Each structure stands twice: as C-alpha cells, then as structure tokens.
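Sequence first, then the predicted structure, then my questions.
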Amino acid sequence: MKYATEFRDPAAAKTLLARIAHVADTLGASREAPIPIMEICGGHTHSIFRYGLDKLVHEGIEFVHGPGCPVCVLPRARVDEAIQLATRPEVIFTTFGDAMRVPGASQSLLQAKAAGADVRMVYSPLDALELARRNPEREVVFFGIGFETTTPSTALAIQQAAREGLTNFSVFCNHITVPEPLKAILDDPFMNLAGFIGPGHVSMVIGTHPYDFIARDYHKPVVVAGFEPLDILQSVLMLLTQIAEQRAGVENQYARVVPENGNPVSIAAMADVYEKRPSFEWRGLGEIDSSGLRIRPAYRAFDAEEKFGIGYAGIRAEIADPEGCACGQVMIGHLKPTQCPHFGKGCTPETPLGALMVSSEGACAAYWQYGGARAAAE
C-alpha cells in the first residue's frame, strides 16, 4: 500500500530508534530526567500507543498528550446546548458520530435520540444540507465541530446554502483553532515541554507558518508529522536534533501531504464565512482569547446561535466536570490518564464520564485500548 507500508518498515524503524537513542544519550536524557515532547493531535496519541512507540523509544523520551481532540475540549455546556436544540420538535439535529456519546450535564445526544429527539449521524455537512433540501418544513441544524481540519467543509456548506437560498439550514458553530491553545499551554508556568509534534491534518489546511510563534517567541522546536510509525519516529529524531543543535524552528516531516502555505481554497472559504470570537471556552483550559470561530454577519441566517438564541448569543451556563474527573488536566499534559481516579473504574468506554474516554481520539481511550492500561487499572 503506497504511502503506508513503506512507513511501517521494521528495519527503517530500528534505524530511527537507534539514532533517537544516540541523540537522547548525547543530551543526557533518562527516565529520571526525560525530554518531554507534546504530540498535539489525538491521532498521534493513538498511533503512538497502537504501535507501541512509547515503549520502543529511548526511556528518556516522554510523550505528553496535548489538547488535539476537538470533541474532548468541547465544554459540557455546549453539549447541553446542542441537546437543547436537538429536542426542539421542529429540528433535525445532525452531527458527526464521535460527538453523539459525549456526556453533557445529564445526558448525551445519543441518549436524547433514544428519548425521541431527531438526532442523525452524518459524514459531512453536505449530508445535512441534503436533508434540508428534502425536508423544507423542518429546521436542519449541523453541529459544526472540529479544528481547522473540518472547518472548511462547514464553510463550503454554508456558502452553498446561501447560493441556493435555503432558509431551513443552520450551523451550531463550535469550530476552534489550534495555535491559540498552544500559546495558553506555553504560558502555563508549570508546563515543561521541550518541543511539539505538530498536527498533520490541521496543517494540511493551514500550513506550517501558524506555528512560527512557538519557535520565535518560546524557543521550542515544532515538527509537523504524519501518522504512521516511521512518521512519528522521524519527527522525534528531528525534534531531538534541533534540541541538540540548540536551535528552534518549524520543520515539516509530513511534506508529502502538508504544503508550507496550506490549502488556499480552504483558507479562502474559512476567511469568507468565519470571524474570530473574542474568546471561547475550552474544557480544561477555560476561556481562550480568539480561539473559536463564529459565523460572520453576512451569513447570519445560517447561524443557529442567532436563529435560536442559544450559546454565546443567549444565556450561557458553565457546567463543571464530574467531581474527580481529570480530563482537563490530562488534556493539557499535567496528568496521565491512569492518574485520574475514575480511569478504569467509574469511567470506561462502556460508561464514560469524560470526553477523553468517549472520543475515538481521546487519550484515555488510547490508554484503555492499547498498552495494557486496562489491566493496570484493574
């Protein structure tokens, strides 16, 4: 399989692991004094555990799991607002599948569906647009969620709805951007990071330059990486090489997919449809300036917050996580999933308390599925 099997080659992996070990030894890395590297994307977290990279790399390399799962960082109040919309009798509420099981204060969208709400899983906002065409007597709301990876497709759907003059389609916009929470993490005086593995899918859209501030202002190296085991190992080696050479820059390991300046069509669509919110709440991080996107006034007719008077356009309520739930601390790298008192006990994939166990990209789900964390919890 081109661009897959060649990035899973055992011989090449052994060579990279040996080179990583050599540089790590040169830097004096050890289990007691590790080099902490944050992988921003939840997809990288799962790849690390799926292929056992955390056990294969030099013992002085510590992977720190970042906030790179948009479902996981969605605050519970926004889930409740989605459920509020979904339970309106005139609404067909559409969403990606991974958001259906995320718990709000009292239930999830899946539970609301079981109770009678018209909640439908879609694979694209264009599916929601088609539902609006077929059901002109109903209000079709799409749960716009995700980082810059999924943001362009929602923007294109809104542009298409505007061209067609559809009046029964709107988006509950919860799209968020990656650079701003990274700044918040770097500004945390208790955070100790040596460098970042940059998100591949997000960077495919926005390019590599949005991370320049990390190297320029915080003197931390960034390597945008792919998701195969050799991608991640090579990115670790590239980060260690920068550290050893006492430099900090933004490098692109995933050049076969990620263009330096991103995707111009996607960037143009986002600029046309969205503007920055003054602030947006992140689960585990709180309010972060300019980290969320909202629909511009020119497309206000397609903004579910404006149409139904909810969210930032209405009365907002902050809802805390369940007592003892450590999702917030895990998402910003302060704790490992197994350090949460609920992990493997009150919180499992069958009975999740936190979004990190629900989402397919959540760190807790990765720990549970791979690496024997389930046995450790038991």
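Received the coordinates, thanks.

For the rest of this, base every contact and every neighbour count on C-alpha atoms.
Fine.

Nearest spatial neighbour of the most centrally placed residue in the chain, chain-adjacent residues omitted?
Residue closest to the average C-alpha location in the chain (Cα atoms, centre = their mean): Cys69, at 2.4 Å. Of all residues not flanking Cys69 in the chain, Gly42 sits nearest, at 5.4 Å (Cα to Cα, 6 or more residues apart in numbering).

The one you found and Ala24, how far apart?
Distance of Gly42 to Ala24, computed by Cα to Cα, to the nearest Å: 25 Å.

and what of Ala248?
Counting by Cα to Cα, the gap from Ala248 to Ala24 is 17 Å.

In terms of neighbours, single out the busier of the two.
Under the criterion of other Cα atoms under 10 Å, the comparison of Ala248 against Ala24 puts Ala24 first, with 24 against 21.

Show me what the host helix or strand of the more buried one is packed up against.
Using DSSP states H and E, Ala24 maps to helix 10-26. Under the contact definition 3 or more Cα pairs under 8 Å, 6 or more residues apart in numbering; DSSP states H and E, helix 10-26 sits against helix 229-244.

what angle separates the helix it packs on from helix 10-26?
Counting by axes from the mean of the first three to the mean of the last three Cα atoms, to 10 degrees, helix 229-244 lies at 20 degrees to helix 10-26.

Show me how far helix 229-244 is from its chain's centre.
22 Å (Cα atoms, centre = their mean, to the nearest Å).

next, the one to line up against it:
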Amino acid sequence: MKNLSKEIIKRIEDISRPVKIMHVCGSHEHTIMQNGIRSLLPEEVQIVAGPGCPVCCVPSKEVDECLYLAKKGVTIATFGDMLRVPGANGSLQDAKAEGADVRIVYGVSNAVEIAKKIDNEVVFMAAGFETTAPTTASEIITGPPENLSFISSHRLIPPALKFLIKSGEVNLDALIEPGHVATIIGTKPFNVFSEKYNIPQVVAGFNPLDVLISVYMILKQFKDGKAEVQNEYKRAVRTEGNVKAQELMNEVFYIKSKEWRGFPEIPDSVYEIKDEFSQFNARVKFDIPPQKSPNAVKGCICGPILRGIARPEECKLFRTECNPMNPVGACMVSKEGTCNIAHRYGSM
C-alpha cells in the first residue's frame, strides 16, 4: 500500500496544476486529516471541506423545536452527536440536565423500541443526509407506534452543492462526491454540475488510497480537457444508486426549501414528511410554533467553515473556548465535524 501511495502521489505531481477541490463528507475529512493527505499533495492542489457533517448542518431552529417538545414533557430520542448541538436556547444536553427525558439512540429502530416500552409521546430527531433518510422512511411506512413521531432534519447534498457553485463564494474547481450518499442516490444527480458548470467530479471511497486516486482522477480530467462524473467507488456505488431506497424516500417525503446552519435558505434541499403521514410528523402533531433564528455566537466561524471558505485554525475560539469537551459551534460537536477533526489531528 505504501508503494502504491507513492506511485499515485508521483502521478499527481506529474500532472499537478492549481486547483481547488471541495469534498462534502466528514469521513473524507477524517481520512484526509488523519493521514496527512494535504501535506502529501503539491501546494497548488487544495482540498477544502464543505458541508459534509449532517449533524453540523442542522440549524438552531430545529434543535429548538426539540427543546420546545422536551420542555413539554415529550421524550426526545436522538443520536449522541445531536445532544450537544447548540440551539438558540441551549442544547438537548442542557435540557436533559434540567430533567427532560432525552435519550441517545443509535438508529430509528431504537426509538421504535422506546416508544413501545413507555407510556409517553416519543419524538425521534431524524438527522442525516440521503444516507439515513431511507431508514426513517421505512419505519414510517411500516407504521410505528402511535406515540412515536418524527422531526425530519434530513438534508440533500446536491442542492447544497448547487448553492455553493452558484454563489461563487468558494471558487471551487472540482468536487470529490461522498460515497455514502452516492450508494443511495447514485451518480446521476451530480451530472448537472459537470454538464452545466464544467466541473470535474469523482465519487470516492473512504480510505487514503481512495482519496489520492480521486485527486489523480480529477487532475487527469483537467489534463484531458474533460468535465464528467467518474466513479472511483465502484465497489459500492452504482450509477442508478439504490432504487428501492429512493422509492421509499419518494413515498414518504416531499422536498422543500429550508435553511442549513451557516447557510441561508437553500432551494429544494430538505426532506419533509408528506401530508398522508402527518400523524407521524411531530411538527404537525404538536403544532410546533416557528422558532426564531438566534444571533451568531461572537467569534464562531462555523458558517464559513461549513461553506468551505474558512478552516478551523482561523477561528479565534478554536482550541481555546471551543473544544470537544466544550463545543461552542456545531462543527466541534460531531466526530464528523471539521473543527472536531482538526482538533484531533492538528494542522496535518
């Protein structure tokens, strides 16, 4: 593997050119930082991290929806990473410390088990990209317990990429697409970025060789004058994706425009539960009032980091007030967050 890595790096150096490549996956950022991949590449080849952490992208308003319910005595089931994501009125961890019934689960099936065992309303905060949305859809179609409902915080990657490309804020030249998301949606939804905006793309796996090969494939596209979607992760990703999973999502969800943390409203970028399943939509079931957007935390640059225009090391709070034990911004909470990863692996 070491010799193969050296060979790929040499090939990258042979066709290197100034290029800014964005990835949108916490697992990719973890691989890049843990293995010092940025330091192995020519200086002119930049890899920047975009909004690749689903927990980090959940805006304060949606955390506050759960806090609103928790304070009314509803049992909240959520992933461990969501517990400390800040809302305008604190976090779910704060609510738990004050006596609210907030429970950590590893998946939606655990929330179903909780709802079957207790005599109380249970709400599962369904955060995640297209990767986890099918599991939520499957449980809703199956017919969960009557006392279980969902806050859908599922977000779609292609609309966020379109927003970033059109904004011109990042000035990105190429994209490494997330393999996990592509196992569900396939490669076709990314075609428009190559066809309309002339952006080379590679769907990549998650080990160091996957990332290095993807960088080489992108540079090769530039050398050959091409802009297309190539699939480096063929061992897991098919062109059409997981059709069954797509059918489940289309049956349960509709797509709407909504804000992401660090972004304004992104058109057609989130999944919401369709009216025919409204009995499982906590927003409808409990008539949750609109939540206000909070003022930005002074000094925190989580928004620019999520948009790929800043690095954690540029934040004045990084490694001081903001650290994994005391996360000020959402990017420090999850192990997929860019700040959390940078804190663990230094400036590699």
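All right, it came through fine. Quick caveat: nothing in here was measured; it's all calculated off a predicted structure.

continuing past the helix holding Ala24 of the first structure, what's the next helix or strand?
Counting by DSSP H and E, the element that comes right after helix 10-26 of the first structure along the chain is strand 35-41.

report the angle between the axes of that next one and helix 10-26?
Going by the same axes, to 10 degrees, strand 35-41 of the first structure makes 130 degrees with helix 10-26.

so what does strand 35-41 of the first structure touch, helix or strand wise?
Using 3+ Cα pairs under 8 Å, 6+ apart: strand 35-41 of the first structure touches strand 61-68, strand 195-198.

Is it possible to get CSV of these that adds distance to Asn174 of the first structure and mean neighbour count?
Below are these laid out as CSV (distance: least, Cα to Cα, whole Å; neighbours: other Cα atoms under 10 Å):
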stretch, distance to Asn174 of the first structure, mean neighbour count
strand 61-68, 15, 24
strand 195-198, 22, 27
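
Rebuild the ones you listed as JSON lines, extending it with distance to Pro352 of the first structure.
As requested, those are exported to JSON lines (distance: least, Cα to Cα, whole Å):
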{"stretch": "strand 61-68", "distance to Pro352 of the first structure": "18"}
{"stretch": "strand 195-198", "distance to Pro352 of the first structure": "28"}
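
Of those strands, which is nearest Val102 of the first structure?
Of all those, strand 61-68 sits nearest to Val102 of the first structure, with 15.9 Å by Cα to Cα.

and the closest one, how far from the second structure on average?
For strand 61-68 of the first structure, the mean deviation from the second structure after alignment is 0.8 Å (mean Cα distance after the TM-score superposition for the first structure).

Which residue numbers in the second structure does that strand align to?
On the second structure, the counterpart of strand 61-68 of the first structure by TM-score structural alignment is residues 45-52.

any idea what Ala133 of the second structure aligns with in the first structure?
Under the alignment (TM-score structural alignment), Ala133 of the second structure maps onto Thr151.

Its match contacts His175, correct?
Yes - using Cα atoms under 8 Å, Thr151 of the first structure is in contact with His175, at 6.3 Å.

Overlap of the contact sets of those two?
Residues within reach of Thr151 of the first structure and of His175 at once, by Cα atoms under 8 Å, 6 or more residues apart in numbering, are 144-145.

What is the aligned counterpart of Ser149 of the second structure in the first structure?
Ser149 of the second structure maps onto Ser170 in the first structure, by TM-score structural alignment.

wait, Ile232 of the first structure sits on Val223?
No - using Cα under 8 Å, Ile232 of the first structure is not in contact with Val223; the gap is 9.5 Å.

Which one's more surrounded, these two?
Between Ile232 of the first structure and Val223, counting by other Cα under 10 Å, Val223 is the more crowded of the two (28 against 24).

so that one is in which element?
In this structure, Val223 of the first structure sits in strand 222-224 according to DSSP H and E.

Following superposition onto the second structure, what is the mean distance for that strand?
Strand 222-224 of the first structure sits 0.5 Å off on average (mean Cα distance after the TM-score superposition for the first structure).

What residues in the second structure pair up with that strand?
Alignment of strand 222-224 of the first structure against the second structure: residues 201-203, by TM-score structural alignment.

cool, stretch 339-359 of the first structure as well?
Going by TM-score structural alignment, stretch 339-359 of the first structure sits over residues 314-334 in the second structure.

And the strand holding Val223 of the first structure, what does it pack against?
Against strand 222-224 of the first structure (3+ Cα pairs under 8 Å, 6+ apart) you get strand 195-198, helix 229-244, strand 250-252.

In terms of secondary structure, what does the longest one contact?
Read that as helix 229-244 of the first structure. Counting by 3+ Cα pairs under 8 Å, 6+ apart, the packing neighbours recorded for helix 229-244 of the first structure are helix 10-26, helix 42-50, strand 195-198, strand 222-224.

if you compare these, which one is most tucked away?
Highest mean neighbour count of those: strand 222-224, a mean of 29 (counted as mean count of other Cα atoms under 10 Å).

Lys226 of the second structure maps to what in the first structure?
Checking TM-score structural alignment: Lys226 of the second structure goes with Arg247.

In contact with the aligned partner of Val123 of the second structure in the first structure, which residues?
Aligning on TM-score structural alignment places Val123 of the second structure opposite Val141 in the first structure. Val141 of the first structure makes contact with 91-94, 128, 169-172, 304, according to Cα under 8 Å, 6+ apart.

Compute the inter-axis angle for the helix holding Ala24 of the first structure and strand 61-68.
Between helix 10-26 of the first structure and strand 61-68, the angle comes out at 100 degrees (the same axes, to 10 degrees).

Other residues contacting helix 10-26 of the first structure?
So helix 10-26 of the first structure is contacted by 56-58, 60-61, 229-230, 233-234, 236-237, 240-241, 244 (Cα under 8 Å, 6+ apart).

Much appreciated, bye for now.
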